[in-house]
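Undergrad: Sequence first, then the predicted structure, then my questions.
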Amino acid sequence: MTDTPGALLGPAEIRELAGRLGVRPTKTLGQNFVHDGGTVRKIVRAAGVRPGQRVVEVGPGLGSLTLGLLEAGASVVAVEIDPVLAGQITETVRAHVPDADFEVVLADALDVRTLPGEPPTALVANLPYNVAVPVLLTFLERFDSLERVLVMVQAEVADRLAAEPGSKVYGVPSVKAAWYADARRSLNVSRTVFWPVPNVDSALVALERRDPPATTATRQQVFAVVDAAFAQRRKTLRAALSGLFGSGAAAEEALRAAGVDPALRGERLGITEFARIAEQLPAPAVQPGGPAGTVEA
């Protein structure tokens, strides 16, 4: 491996490092390593990382993006589930950026509830594609210090996260992300910058934190309504929400009280409308669930 301070990892270094560690990228962990320094720097610039900013990275892998963040002067805490990679990345950082402010946490990102050091204000990551949406929603829920997010995900997932009501790809991820932030699709990322080359296209999605809708309903209640509304997309809201409200008639009454047409489908509503519907739920109807609820892949 090239240990030139300041250098980012290239294709040869990625393969040499992986070979030395005996790492074989797996679909199970959603591992595809970025080996193009130009792409890494584009991601860091798109994220608007500031010197000294505390950034959390999920799934740093061999450290390609990590080094780019540190090159920009960020203070980085990385969450890595693979013990071999977690053990190596500190050495890689020391070799390339000896004075870096860097920590690694060996954990499943979905289990992380606290992070060492100052609370992060940004999440910048090449997320494992098989758990990208649950990880994103979990971090937005658990770390309210996060002001900005820039994550690389499967292109279709980026489209869903940034979709507006009425879009064909608008669904559960779109609505739940909107509870926390404004989302927009950013740059496309070529398959050729990854090793191994994935079978899907990739894209960046940027999210800016904002306050959730003003509502008397809890997040869990709102997300329960969202899940029910999209469980069977072809159903009208009157039919889709009948289980939550006890009957179709009760669902229709609740929808009208919320100012929503019972004949509409969930894909037509924004997060504010879902919150108004959740305010009509009978108190014992919903039990608090996990931070992300059920999401579409």
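TA: Everything's here; your move. Numbering: from 1, shown residues only.
Undergrad: okay, CA-based contacts and neighbour counts for the rest of this
TA: OK.
Undergrad: My read is that residue 64 contacts residue 8, right?
TA: Yes. Assessed by C-alpha atoms under 8 Å, residue 64 is found in contact with residue 8 at 6.5 Å.
Undergrad: which residues are common contacts for those two?
TA: Counting by C-alpha atoms under 8 Å, 6 or more residues apart in numbering, the shared contacts of residue 64 and residue 8 are residue 37.
Undergrad: Can you give me the end-to-end span of stretch 272-287?
TA: 21 Å (C-alpha to C-alpha, to the nearest Å).
Undergrad: and that stretch, how far from the chain's centre?
TA: Chain-centre distance of stretch 272-287: 25 Å, with C-alpha atoms, centre = their mean, to the nearest Å.
Undergrad: Identify all contacting residues around it.
TA: 213, 215-217, 220-222, 224-226, 244-245, 254-255, 257-258, 260.
Undergrad: Of these, which belong to helices?
TA: Among the contacts of stretch 272-287, the members found in helices (DSSP state H) are 220, 221, 222, 224, 225, 226, 244, 245, 254, 255, 257.
Undergrad: What subset of those is buried?
TA: 220, 221, 222, 224, 225, 226, 244, 245, 254, 255 (16 or more other C-alpha atoms under 10 Å).
Undergrad: Name the nearest of these relative to residue 12.
TA: Nearest to residue 12 among those is residue 226, at 46.1 Å by C-alpha to C-alpha.
Undergrad: OK, contacts around that closest one?
TA: Residue 226 touches 172, 175, 176, 266, 274, counting by C-alpha under 8 Å, 6+ apart.
Undergrad: and residue 35, how many neighbours?
TA: Residues within reach of residue 35, counting by other C-alpha atoms under 10 Å, total 25.
Undergrad: and here's the other structure:
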Amino acid sequence: MVTQHLLGPAEIRELAARLGVRPTKKLGQNFVHDPNTVRRIVAAAGLDADDVAVEVGPGLGSLTLGLLAAARHVHAVEIDPVLAGALAETAGHPDSLTVHRADALRISTADLTPPPTALVANLPYNVAVPVVLHLLAELPSLRHGLVMVQKEVADRLVAGPGSKVYGIPSLKLAWYASSRSAGKVPPAVFWPVPNVDSGLVAFTRRDPPRADVNRDRVFAVVDAAFAQRRKTLRAALAGWAGSPDRAAAALVAAGVDPGARGESLTIGQFADIAAGVPVPAGAGE
């Protein structure tokens, strides 16, 4: 861990001007320029001195500097070559920082040494959910994390059964981890200022609800259940199961009413449903 001076609004703009960086909507770049917000994120992440953090989209480095002061090591994954090239200098070239010029959706456990234990990131709005799910799938060493995403996305990620915004992101995150809202972040702390609020989502990894069912198979049931959200599960899962009757049989075997809808079920119930339909011969898992 190293002690770091955090970047304020003037320093963020000066650094961007020196690098010739203009934030782009395509990459979802909104840079945090408020030191108090950085401190709040780092504190909410609950890092300890042994944690190895992975940060996606570090941008100009405002959150990176906060993480370096709290974690044993920081992996910063940045797709923009200019930003990736400047980050180590901004941080003062500490040994505890490894910068990866890479697409986070292509990162695997072999790319990150030492293995990360925490994901802490201000995620680009357009890839937030895929990045979180990909990293939880690819990095088994991740134990916990805190991500800042669009408030609407944050609400979906932490929603529970019965909520109007409960759906595929909620369920797939629940396969890997328990999650909770860790607060709201106003637009004014970013440059450029987005036209939406942001939300903090904290998560803690846990064992999947069932060890005997392939994750992709469970996710296929979830996808089918929400492809036509208003349909009953008997109808929505007919294609997946092979027929409405087979879907109904799998639902009854799992203790689920065939007339129920996907938004009323937990990830554990979806795993039970997935376990109830035999995999066709030759299909594999």
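TA: Right, received. Where do you want to start? On a predicted model such as this, the values are computed, not experimentally measured, just so you know.
Undergrad: Tell me how the two chains score on TM-score.
TA: For this chain pair, the superposition-based TM-score is 0.95 by TM-score structural alignment, normalised by the length of structure 2; 282 aligned residues with a C-alpha RMSD of 1.6 Å.
Undergrad: what's the most distant pair in the contacts of residue 226 of structure 1?
TA: Largest pairwise distance in the contacts of residue 226 of structure 1, by C-alpha to C-alpha, is 12.8 Å, between 176 and 266.
Undergrad: More neighbours: which of those two?
TA: Set side by side, residue 176 of structure 1 and residue 266 show more neighbours around residue 266, with 31 against 24, by other C-alpha under 10 Å.
Undergrad: Residue in structure 2 paired with the more buried one?
TA: Matched by TM-score structural alignment, residue 266 of structure 1 corresponds to residue 262 in structure 2.
Undergrad: Remind me which helix or strand the spatially closest residue to that match that is not a sequence neighbour belongs to.
TA: Once flanking residues are discounted, residue 262 of structure 2 sits nearest to residue 225: 5.4 Å by C-alpha to C-alpha, 6 or more residues apart in numbering. Element membership of residue 225 of structure 2 [criterion: DSSP states H and E] is helix 215-227.
Undergrad: what's that helix aligned against in structure 1?
TA: The alignment of helix 215-227 of structure 2 onto structure 1 (TM-score structural alignment) spans residues 219-231.
Undergrad: same deal with stretch 9-27 of structure 2?
TA: Counting by TM-score structural alignment, stretch 9-27 of structure 2 pairs with residues 11-29 of structure 1.
Undergrad: do stretch 75-88 of structure 2 as well
TA: Stretch 75-88 of structure 2 maps onto residues 77-90 of structure 1, going by TM-score structural alignment.
Undergrad: Quick check: the match of helix 215-227 of structure 2 compared with structure 2, mean distance?
TA: Averaged over the aligned pairs, stretch 219-231 of structure 1 sits 0.3 Å from structure 2 after superposition, using mean C-alpha distance after the TM-score superposition for structure 1.
Undergrad: Pick out the residue nearest the middle of structure 2.
TA: residue 132 (2.2 Å; C-alpha atoms, centre = their mean).
Undergrad: Looking at structure 1, name the residue matched to it.
TA: In structure 1, residue 132 of structure 2 lands on residue 136 (TM-score structural alignment).
Undergrad: what about the strands in the stretch 101-250 of structure 1?
TA: Residue ranges of the strands in the stretch 101-250 of structure 1, as given by DSSP state E, counting those that start in this stretch, are 102-106, 122-126, 148-154, 181-189, 194-195, 202-209.
Undergrad: so which of those is the most packed in?
TA: Burial of these is given as mean neighbour count (mean count of other C-alpha atoms under 10 Å); strand 122-126 ranks first at a mean of 26.
Undergrad: so how far is it from its chain's centroid?
TA: 8 Å.
Undergrad: what residues does it touch?
TA: Counting by C-alpha under 8 Å, 6+ apart, 44, 47, 53-60, 65, 146-153 sit against strand 122-126 of structure 1.
Undergrad: matching residues in structure 2 for that strand?
TA: With TM-score structural alignment as the criterion, strand 122-126 of structure 1 aligns to 118-122.
Undergrad: Same check on stretch 186-205 of structure 1?
TA: Against structure 2, stretch 186-205 of structure 1 falls on residues 182-201 (TM-score structural alignment).
Undergrad: ok now that stretch, how far from the chain's centre?
TA: 16 Å.
Undergrad: now stretch 192-206 of structure 1
TA: Distance, centroid of stretch 192-206 of structure 1 to centroid of chain: 15 Å (C-alpha atoms, centre = their mean).
Undergrad: ditto for stretch 219-235 of structure 2
TA: 23 Å.
Undergrad: can you check stretch 166-180 of structure 1 too?
TA: 13 Å.
Undergrad: cool, stretch 127-135 of structure 1 as well?
TA: Worked out by C-alpha atoms, centre = their mean, stretch 127-135 of structure 1 lies 6 Å from the chain centre.
Undergrad: Figure out the length between the terminal residues of it.
TA: OK, stretch 127-135 of structure 1 end separation, C-alpha to C-alpha: 8 Å.
Undergrad: for stretch 198-215 of structure 2, same thing?
TA: Start and end residues of stretch 198-215 of structure 2 are separated by 30 Å (C-alpha to C-alpha).
Undergrad: what sits up against it?
TA: 44-45, 142-155, 157-158, 175-187, 267-268, 271-272, 274-275, 285.
Undergrad: before we move on, what about stretch 69-78 of structure 1?
TA: Residues contacting stretch 69-78 of structure 1 (C-alpha under 8 Å, 6+ apart): 6, 44, 49-60, 66, 97, 100-105, 115-116.
Undergrad: ok, back up a step: dump the ones in helices among the contacts of stretch 272-287 of structure 1 into a markdown table; add distance to residue 168 of structure 1 as well.
TA: Below are those laid out as a markdown table (distance: C-alpha to C-alpha, whole Å):
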| residue | distance to residue 168 of structure 1 |
| --- | --- |
| 220 | 25 |
| 221 | 25 |
| 222 | 22 |
| 224 | 21 |
| 225 | 19 |
| 226 | 16 |
| 244 | 25 |
| 245 | 27 |
| 254 | 26 |
| 255 | 23 |
| 257 | 27 |
